[in-house]
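In: test case, fold it:
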Amino acid sequence: MDCGLCAEPGSFVLQSRPLPEVAPEGWVLVDIAAIGICGTDYHIFEGKHPFLAYPRVIGHELSGHIAEGPDAGRLAVINPYLSCGKCRACRRGKPNCCAAIEVLGVHRDGGMCRRIAVPRDNLYFADGLEPRQAAMVEFLAIGAHAVARSETGKGDVVLVTGAGPIGIGTALFARLAGAKVHLLDRSRTRLDLVRDRFGFSDVHLVGDGEILTGAAAEGFDVVFDATGNAKAIEAGFPLVAHGGTTVLVSVVKDDIRFTDSEFHKREMQIVGSRNALKADFEAVMAAIRAGDIPTDAIASETVALADLPLRFPQLVEDREAVVKVLVTP
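Out: Model (predicted):
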């Protein structure tokens, strides 16, 4: 079978590998149906991912049909976070932040291929969804998890900084929670996209006028950062209202600085949000089934795996104008 891998920064190629025929005990073979391309995959291609060794088969936003056993043929979403089940976080029901976590497509080879073996417990049945919709569940679950962590509710005024796929997913679930959602980005293209496709009217271009006006004059009840930029995270602290929360959805390697007196004066909360739990995956699938998530607006393009070596470098350059590109093997 052909697998899509980054051989080294700037090089995406197809490599032939044997088709897996036997899964380890407790694991299941899955025939991949669709793969979402994530910002992580772009960073791997660009050589910017801090936790990756090349070469690596990418792909962690995955849907597929179970290849064996009584559930053969059934569509499932693959949870790509492989947890140890033994550490303190796992024992406390938080496998999303397992101390020894391995992510498919990052720490070990992913699902940009025809078939993959995954732990049985990492499969969530996606009855009622189409394969392309099921491949969107993982990245949307990250936003759903962040909103759940924030305890955002009806009447809250929130700001999502960073209007990429993760920011869009976060904004969609904050809106479903009843919040009034604003988005902030440095790209007019991205802001026009989220306004036109998803109906977010309160969009703000970085540096283009005052953002703390109207219902947000006293600050935002919750600020979600989905930029992956330390300066943007720091710039978000003064936008949090007294008694408010900032949620760090994105990850940076840098140190983050804030003014302690302002932090205490506002009794702010800083919440980290990592990956997602099974409950978040299930919540996303329920929202898609209910028609609350516009998956047609999210899916920007579908590419055959055979065409991806030529298309991938172009997608890296053009990613500002797309939401989610899906690959079929």
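
In: can we go C-alpha only for contacts and neighbour counts from here?
Out: Noted.

In: residue ranges of the strands in the stretch 101-250 of the chain, please?
Out: 102-103, 115-119, 123-125, 157-161, 180-185, 203-205, 220-225, 240-248 (DSSP state E, counting those that start in this stretch).

In: now those in JSON lines, with distance to N96?
Out: Converted to JSON lines, those look like this (distance: least, CA to CA, whole Å):
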{"stretch": "strand 102-103", "distance to N96": "10"}
{"stretch": "strand 115-119", "distance to N96": "15"}
{"stretch": "strand 123-125", "distance to N96": "15"}
{"stretch": "strand 157-161", "distance to N96": "22"}
{"stretch": "strand 180-185", "distance to N96": "26"}
{"stretch": "strand 203-205", "distance to N96": "31"}
{"stretch": "strand 220-225", "distance to N96": "19"}
{"stretch": "strand 240-248", "distance to N96": "15"}
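
In: quick one: which of these is nearest K48?
Out: Evaluated over the strands of the stretch 101-250 of the chain, closeness to K48 peaks at strand 102-103, with 16.5 Å, by CA to CA.

In: now show me the structure for the sequence below, then we'll compare the two:
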Amino acid sequence: MRAIQISELKTLKQVDIAEPAAPAAGQVLVRTHRMGVCGTDISCYLGKFPFFDFPRIPGHELGVEVVSVGDGVAHVKAGDRCSIEPYMNCGECYACRRGAINCCQNLKVIGVMMDGGLCESFLVRADKLHPSAKLTYDQLALVETLAIGCHANDRGAPENGDHALIIGMGPIGLATLEFARLTDATISVMDMNPARLDFVRQNYGIENTVLFKADGSEIERMKEITGGDMYQVITDATGNKHSMSGALQYLAPTGRLVYVGITTDELSFKHPVMHRPEATILASRNALPPDFTRIIGLIEDGTINTDPWITHRTSFDGVMDEFESFTKPETGVIKAIIEVV
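Out: The predicted model follows:
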């Protein structure tokens, strides 16, 4: 069976792997139709992701078809289209016992810490499948990205009257925006790429955009937007140490800063920038099962339109030649989709 590995730094390799066995009790055999390429996949390819080891078959943003089910599986059947919740938690550790399965102490994310879906078929735990009779495989492959943003927005919890800032308009920042816009907060977005700010204005009608130039003009723009108050909720989706270290300066008094992007670098700031506003710093990791259910419903009823997201597309056979281009900002990629079968 065909699969593609990230075999070593900046290297993809097409490999033949064994056909999966028949599903055991509680398992499902699925066929991968679509894989979304996300920032995590790119960071793994570039050797920048902290939880990744070579070689690995990537693929955790997936739209799959159920091929067969094992004993005890009742909520999906052969032929169903599903999104996959890729976080394989143990169910027994302290975090799992508290319901924080996204923070499982033994967590294995498919495509990152264990082989993922960039192959023709594979086995997965049945409880990690979220079916939809209405969504396309493209849409199902975007559910996991949206779930990251959903959980990040819940962590910050913007409210009516708040000014909320999202830093970084890549897929995770956009996913956070999808849910921030469903609140009554006033939303601003910041990026250093003018094209991404244009994308947000055109597709989401967000006029409070801030172009980051690192010359102080961004702070003046923020003061203009907020009447000098700055931001009660900030979500940093960049994964960039400089952005993450500097984000505290944009907080309003008693504000909340959420880190959803990940970096392997150290963050640094002088303590008064945190102490003075009595800031709350939060992390947002992965997502929770209800996020997947909610998102599928929001796409089904048209509240979330995924059409603008997919800017690039390739076939399984085209991955070897085209993946490198997805790592380059100048190609304008928001979300690339791999058509696996």
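
In: after superposition, what's the TM-score here?
Out: After superposition, the two chains reach a TM-score of 0.95 (TM-score structural alignment, normalised by the length of the first structure), with 329 aligned residues with a CA RMSD of 1.7 Å.

In: which one of the strands of the stretch 101-250 of the first structure lies nearest to A33 of the first structure?
Out: The nearest among the strands of the stretch 101-250 of the first structure, by CA to CA, is strand 115-119 at 9.0 Å.

In: where in the second structure does the closest one align, residue-wise?
Out: Strand 115-119 of the first structure lines up with residues 121-125 of the second structure when matched by TM-score structural alignment.

In: same question for stretch 217-233 of the first structure.
Out: Aligned by TM-score structural alignment, stretch 217-233 of the first structure corresponds to residues 228-244 of the second structure.

In: from A146 of the first structure, how far off is the nearest residue to G110 of the first structure once chain neighbours are set aside?
Out: Sequence neighbours aside, L104 is the residue nearest to G110 of the first structure in space, at 4.4 Å (criterion: CA to CA, 6 or more residues apart in numbering). Using CA to CA, to the nearest Å, L104 of the first structure is found at 21 Å from A146 of the first structure.

In: of the two, who's got more company?
Out: In this view L104 of the first structure and A146 are compared by other CA atoms under 10 Å, and A146 has more residues nearby, 27 against 23.

In: show me what contacts whichever residue in the second structure pairs up with that one?
Out: For A146 of the first structure, the aligned position in the second structure is A152, judged by TM-score structural alignment. Residues in contact with A152 of the second structure (CA atoms under 8 Å, 6 or more residues apart in numbering) are T176, T235, V258, V260, S284, R285.

In: now stretch 10-25 of the second structure, how far from the centre of its chain.
Out: On the basis of CA atoms, centre = their mean, to the nearest Å, stretch 10-25 of the second structure sits 24 Å off its chain's mean C-alpha point.

In: how about that stretch: buried residues?
Out: Along stretch 10-25 of the second structure, these residues count as buried under the neighbour rule (16 or more other CA atoms under 10 Å): L12, Q14, P23, A24.

In: also stretch 152-166 of the first structure?
Out: 152-153, 156-166.

In: nearest to A217 of the first structure, of those?
Out: V157 (10.2 Å).

In: where do the helices sit along the stretch 101-250 of the second structure?
Out: Residue ranges of the helices in the stretch 101-250 of the second structure, as given by DSSP state H, counting those that start in this stretch, are 137-156, 171-180, 194-204, 217-226, 241-246.

In: so where does I338 of the second structure fall, helix or strand?
Out: I338 of the second structure is part of strand 335-339, with elements assigned from DSSP states H and E.

In: do the same with D41 of the second structure
Out: Assigned by DSSP H and E, D41 of the second structure belongs to helix 39-45.

In: how far does the match of stretch 217-233 of the first structure stretch from start to finish?
Out: This stretch, stretch 228-244 of the second structure, spans 21 Å end to end (CA to CA).

In: hang on, the earlier thing: closest one to R197 of the first structure among the strands of the stretch 101-250 of the first structure?
Out: Minimum separation from R197 of the first structure across those (CA to CA) falls at strand 203-205, 12.8 Å.
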